[in-house]
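Asker: Have a look; sequence and predicted model below, questions after that.
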Amino acid sequence: MNIAVIFAGGSGVRMGAGIPKQFLEINGKPIIVHTLELFENHNEIDKIYIVMLEDYIPYMNKLVKKFALSKVCGIVKGGETGQDSIYNGLKKAQSENPDDSIVLIHDGVRPWVSYDTICNNIEGVKKNGNAITCTPCFETILMSTTGKTVETVPYRKDTYAAQAPQSFYLGEIIADHDKVRATENRYDNLVDSCTLIKSIGKEAHMVEGNRGNIKVTTPEDVYMYRALIQYRENEQAFGIGSTPDILKQK
């Protein structure tokens, strides 16, 4: 069983749109629907669970019906933090599926993950027990604790950007969450599932993602996503032109 847990609990503060960013419409569909359709239409995904702000669950139910998202099996309210929310989604999935199911944890506002990246995550879990989607960094990364002076500059060839999905066996990632939740600091400074498993000493295995797999967080990201959609539509309509690297599926 391959399950997607889609985290869509953001409030959209950085977007400044007045509504959670996952519900902003682009080309006639909310961003969350664009994301869900990638998993709905993937042959290897069996079920989808969504985690979001409780007040928006009725609206999400309407979207699921409107866009015929038949693989959505549950919509769960979020928790106090992002990791609390993901835990809620994982526990809902565990209540209905075996622990050896593969679960892909994905941001609801990453609507451009490629078909192959989803495949690579599933295969990565089968091979190594987990899979963290990454892309090589093309800009120099600077380390600074003050934000004023550069302290260290790691070699660019050794730096990668973590994306999503981040994928695991369902029972194992819940057990990892339980270990963290039992500590005094719980989820402090744990920004994603990769950070979480590394905090308890586990090895995290990388799989290569696609460069267009942006997280739509700011107005600039919205413009970029619209441009990506427009390019794809033009390419499909005219059947001409080469595909730039940012759109290539790996």
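Answerer: In hand now; what should we look at? Residues are numbered from 1 along each chain as shown.
Asker: contacts and neighbour counts: CA atoms only from here.
Answerer: Fine.
Asker: Give me the contact list for the helix or strand hosting Lys92.
Answerer: Secondary structure assignment for Lys92, by DSSP states H and E: helix 82-94. If you take CA atoms under 8 Å, 6 or more residues apart in numbering as the criterion, helix 82-94 is touched by 3, 5, 7, 9, 49-52, 74, 76-79, 105, 170-171, 174, 177, 187, 190-193.
Asker: Of these, select the buried ones using a ChimeraX command.
Answerer: In ChimeraX, a selection of the buried entries from the contacts of helix 82-94 looks like this (16 or more other CA atoms under 10 Å):
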select :3,5,7,9,49,50,51,52,76,77,78,79,105,170,171,174,177,187,190,192,193
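Asker: Take this one as well and set it beside the first:
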Amino acid sequence: MNSFAIIAASGIGKRMQLKEGQSKQLLSIGGYPVIHHTIRAFQQAKSVTAIYIATKEENIPTLEEMAAKSGFTKLKAVIEGGKERQDSVYNCIKAIEGQMRTSGTAPDTILVHDGARPFIQPEEIDEIARLSMQYGACVPANRPKDTIKYIGTDPEFFGATLERSRLLQVQTPQGFSSSLLVQAHEQALLEGWYATDDAALVERFFPEQPVKIFETGYHNIKITTPEDIPVAEAIYSQITSGR
């Protein structure tokens, strides 16, 4: 299996309440930057042969140096991200297409991951890649612990309660056949349509395409707010103690 990974790490981290010049991808968890844990998981995944990262321009030298020091040999390019997450992913897609023209080979699947999700495990990545190849698209998710409600027509009051047994919290990496992901992003670019994840693009432009569910645990959190840091430290401690 030949899977390429795109890691979107250009977020400015508004909800992290960062000091000027800080980046949430470079915050320390267990003595390593968040993005270090993320890259390492894809480096160790057997299905992944190439990694592309989109980040803020000022972080490019730092990530390239980190990769060299850490032996992240699968990292092929660190490029500047776009205005929105979707733009950053598309920038990486264009870089992958350039590599494909040079080598003459294409990946079977492309996995798109949030740089601020440091605890995805290599074996989970491999399974998502396998299911993506089998079904064309695969998205990891877990079941919500809380009851979820709609906001009513009056935004100060609740509307309906959703049936929790039919709800899932979507995560990354989301995997797709390479041609499917490229076509979805190109169509979105043509229409100027933006979504919060790549699966939504596929759902919109290829509604006949099934998206396989891969249920995960609750360890694959996204570092979003200051409260996530101690939680991440606890998850890291639990993961490393089991190695």
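Answerer: Ah, there it is. Computed from a predicted model, the values in this text were never measured in an experiment.
Asker: re the thing from before, among the contacts of helix 82-94 of structure 1, which are located in strands?
Answerer: If you go by DSSP state E, those have 3, 5, 7, 49-52, 74, 76-77, 105 in strands.
Asker: In those, find the pair that's most separated.
Answerer: Using CA to CA, these span at most 17.8 Å, a distance reached by Ile3 and Lys77.
Asker: correct me, but Gly10 of structure 1 touches Ile19?
Answerer: No - the pair Gly10 of structure 1 and Ile19 fails to qualify as a contact (CA atoms under 8 Å) at a distance of 9.7 Å.
Asker: Determine the three-state secondary structure at the residue in structure 1 sticking out farthest from the centre.
Answerer: Ranking residues of structure 1 by C-alpha distance from their mean position (CA atoms, centre = their mean) puts Thr149 at the top, at 31.8 Å. Here Thr149 of structure 1 is recorded as coil under DSSP: H, G, I helix; E, B strand; the rest coil.
Asker: which position in structure 2 aligns with it?
Answerer: For Thr149 of structure 1, the aligned residue in structure 2 is Phe157 (criterion: TM-score structural alignment).
Asker: Repeat that for Tyr87 of structure 1.
Answerer: Match for Tyr87 of structure 1 (TM-score structural alignment): Tyr90.
Asker: Do a quick rundown of the helices in structure 1.
Answerer: For structure 1, helices defined by DSSP state H occupy the ranges 31-40, 57-66, 82-94, 115-128, 170-181, 193-199, 219-238.
Asker: In structure 2, what stretch matches the fifth one?
Answerer: In other words, helix 170-181 of structure 1. With TM-score structural alignment as the criterion, helix 170-181 of structure 1 aligns to 178-189.
Asker: With structure 1 overlaid, report how far that stretch is off on average.
Answerer: Stretch 178-189 of structure 2, aligned to structure 1 and superposed, deviates on average by 1.2 Å (mean CA distance after the TM-score superposition for structure 1).
Asker: Just the residues contacting that stretch, thanks.
Answerer: 90, 93, 106-110, 136, 194, 198, 201-202, 205-206.
Asker: can you pick the most crowded of those residues?
Answerer: In terms of neighbours by other CA atoms under 10 Å, the contacts of stretch 178-189 of structure 2 top out with Ile110 at 31 neighbours.
Asker: Look up the closest residue to that residue, ignoring the ones flanking it.
Answerer: Phe4 (4.9 Å; CA to CA, 6 or more residues apart in numbering).
Asker: What of Glu57 of structure 2?
Answerer: Closest residue to Glu57 of structure 2 apart from its sequence neighbours, by CA to CA, 6+ apart: Glu80 at 5.2 Å.
Asker: mind listing what the one you found touches?
Answerer: Going by CA under 8 Å, 6+ apart, the list of residues near Glu80 of structure 2 reads 10, 54-57, 60, 88, 91.
Asker: Tell me how far it lies from Asn91 of structure 2.
Answerer: Distance, Glu80 of structure 2 to Asn91 of structure 2, using CA to CA, to the nearest Å: 8 Å.
Asker: same deal with Ala67 of structure 2?
Answerer: Where Asn91 of structure 2 is concerned, Ala67 of structure 2 sits at a distance of 20 Å (CA to CA).
Asker: With Tyr52 of structure 2 instead?
Answerer: Tyr52 of structure 2 sits 10 Å away from Asn91 of structure 2, going by CA to CA.
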